[in-house]
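Q: sequence and computational prediction follow.
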Amino acid sequence: MRAQFEDVHWTGHESFLVRTFDLPRFTVPWHFHPEPELTLILEGSGDRCVGDHLESFRAGDLVLLAGNLPHYWHSHAHAPSSKARPSRERARAVVVHLREENFGRSLLSLPEAVSWKKLLERARRGLAFEGRTASHAAKDLERLPDKEGSHQLLALLGILQTLCDGTADTRPLAGEHYLPACDDHAADRVRRVYQFIYAHLADPIGLDDLARAAGMSSAAFCRYCKRVTGRTPTRLLSELRITQACKLLTDTSQSVSEIAFASGFQSISNFNRVFQQIKATSPQTFRRQHGRTH
């Protein structure tokens, strides 16, 4: 359940991709990618996880994610249907990916695009849209796959503007300190550290490993990490490992001890202590409150 890097397959020279999914269930693994993502759930229900935030979703769920923010949508298991009345529930969604070089250094550098740039900056924690904003944007987003070329681009920009104007209907998802708030240069460096951690959560990770990922000395990285993330490297690593453990507690039937070692903890006692510090509850209680039936 370590966060996997997902290669968004671009088909040509487009600046964004619009895709529709019609599946029996959402089963995408815990993953991340550099491209910002806008997702509208048309049908289905289940659990949505963004960073360290876990909650239920249903049809109408509308979420904007900045690049490199780990996430998944997992459908609830359906009760077995009878032959007379087969289950017709599906997992349907419209998903938009924005190419970083176009919706970053190009379009968003225009002075007229400042509100869209701020929107994507706020999406570093993930943004859920509700109320009239979600309703209006969802109608346009559902029609977006039927448009082409400049008509599709103009429609997408209109959707982004609707989201910009709906501040009162916006709710951040991941915790305030889950991802650092820093300038672009610092963000790129910290992203490399996050990507290294996501790829090696179950492995022993030392301070020197994190410093190498950041391209810094160990002493310099300690000071840097505290300044840009508000946390020590040890605390940062522990929080991401506990987030990993929460996914395993909710999504698998593995024992708590198996989950502790799969999340990179060297002892059960240390795992239980750190879990209690970060989540203010025990792993067993967390599983009872959030776990699925397997």
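A: Noted; the coordinates are in hand.
Q: from now on I want contacts and neighbour counts done on CA atoms only, so please keep to that.
A: Fine.
Q: how far off centre is stretch 15-30?
A: In this view, stretch 15-30 has its centroid 14 Å away from the chain centroid, taken as C-alpha atoms, centre = their mean, to the nearest Å.
Q: one more: stretch 27-37?
A: Here stretch 27-37 shows a centroid-to-chain-centroid distance of 7 Å under the convention C-alpha atoms, centre = their mean.
Q: pasting the second one now:
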Amino acid sequence: MKSNLPTLKIIEPSFGSSFTLTKYDINYNSHFWHYHPEIELIYVNGGAGKRQVGSHISYYTNGDLTLIGSNLPHCGFTDETTGNKNEIVIQMKPDFLGEHFFEIPEMRNIKDLLQQAKSGITFGGKTKRKIGKKIAKMEDKTPFERLLSIIEIFNELELATEDATVLNAEGFRMEMHVQDNERINSIFNYVKDHFKEPIRLEEIAEKVSMTVPSFCRYFKKITHKTFTKFVNDYRLVHACKLLAEKPISISAIAFESGFNNFSHFNKTFKEFTGKNASEYRYELKSFLE
């Protein structure tokens, strides 16, 4: 029987190092829902794909740079269609430099960054390009040089407020020791597996043994979104992905993304992206070229 719970990943530091740095030259197809106590900095070098962190879902282009806090559930960022050159993942425990290291005055800003990362942060613009190059160079450095680099990178990310986007609302937390997380993650995985089909509120509420009103209140309290908006966002991001990757008609994309009403798709897509699907595809194609 397939489990809908997020999988706990066990991560061991590299030999002679307090954190791990892993480069994937072949796409790391890890789209299962998982979490781990380690903080994770992900750099996708080029390409485009789906970003799902907590209750946030979006589509990235021209690579990605995202910082994910401890125990924040997420899916992998690349698959066989991403088109990236490589992916570098840096992972460390929150206390990888000692229990009180980030308490010293010089580290206060980095401590604030790692606290904010519990909601997930993505970085764009010049920061993505600049930090991406620094991460790529870390592969050839000694363990000591890597350690200095990661502290320097964290410091620069904390200062890059204009290029930073927090992915989940303040107060959003899905730490795995909380009793209700099994329920919310079961819901997330159900949407991930069934978003192309109609999903009735009665159906999902029954799945988690709740009445519809109780379920709606519960979901909004945990995610700061209504369930309908969460499902629509998931479908719209999938539509963005198809617009970039598949030369099929927009109406076919709408139906393949779970929208049975083309007019409703057009309306919600424009509300979500600020432009209609044809404009979005044209601008994305021009940008990628």
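A: Received, thanks. Predicted model only: the values in this text are computed from it and were never measured.
Q: and the gap between the aligned residue in the first structure for Ile151 of the second structure and Leu210 of the first structure?
A: For Ile151 of the second structure, the aligned residue in the first structure is Gln161 (criterion: TM-score structural alignment). Taking C-alpha to C-alpha, to the nearest Å as the criterion, Gln161 of the first structure is separated from Leu210 of the first structure by 38 Å.
Q: more neighbours: which of the two?
A: In this view Gln161 of the first structure and Leu210 are compared by other C-alpha atoms under 10 Å, and Leu210 has more residues nearby, 24 against 16.
Q: distance of the more buried one from Gln195 of the first structure?
A: In this structure, Leu210 of the first structure lies at 10 Å from Gln195 of the first structure, with C-alpha to C-alpha as the measure.
Q: ok so Arg235 of the first structure is a helix residue?
A: Yes. Under the criterion used here (DSSP: H, G, I helix; E, B strand; the rest coil), Arg235 of the first structure sits inside a helix.
Q: now do the strands in the stretch 101-250 of the second structure.
A: With DSSP state E, counting those that start in this stretch applied, the stretch 101-250 of the second structure shows strands at 121-123, 164-166, listed in chain order.
Q: which of the ones you listed sits most buried?
A: Using mean count of other C-alpha atoms under 10 Å, the stretch among these with the greatest mean number of neighbours is strand 121-123 (a mean of 22).
Q: okay, and that strand goes to which residues in the first structure?
A: Mapping strand 121-123 of the second structure onto the first structure (TM-score structural alignment) gives residues 126-128.
Q: same check, this time on stretch 239-257 of the second structure
A: By TM-score structural alignment, stretch 239-257 of the second structure lines up with residues 245-263 in the first structure.
Q: and the matching stretch, which residues are buried?
A: When neighbours are counted by 16 or more other C-alpha atoms under 10 Å, the buried residues of stretch 245-263 of the first structure are found to be 245-252, 256, 259-263.
Q: so of these, which ones are in helices?
A: Secondary structure assignment by DSSP state H places 245-251, 256, 259-262 of these in helices.
Q: give me the number of residues near the closest residue to Tyr35 of the second structure other than its chain neighbours?
A: Nearest non-adjacent residue to Tyr35 of the second structure, counting by C-alpha to C-alpha, 6 or more residues apart in numbering: Pro73, 4.5 Å away. Pro73 of the second structure is flanked by 25 other residues according to other C-alpha under 10 Å.
Q: do Arg192 of the first structure as well
A: By the other C-alpha under 10 Å criterion, the neighbourhood of Arg192 of the first structure contains 17 residues.
Q: hang on, it packs against Ala211?
A: No. Counting by C-alpha atoms under 8 Å, Arg192 of the first structure stays clear of Ala211, with 10.3 Å between them.
Q: that'll do, ta.
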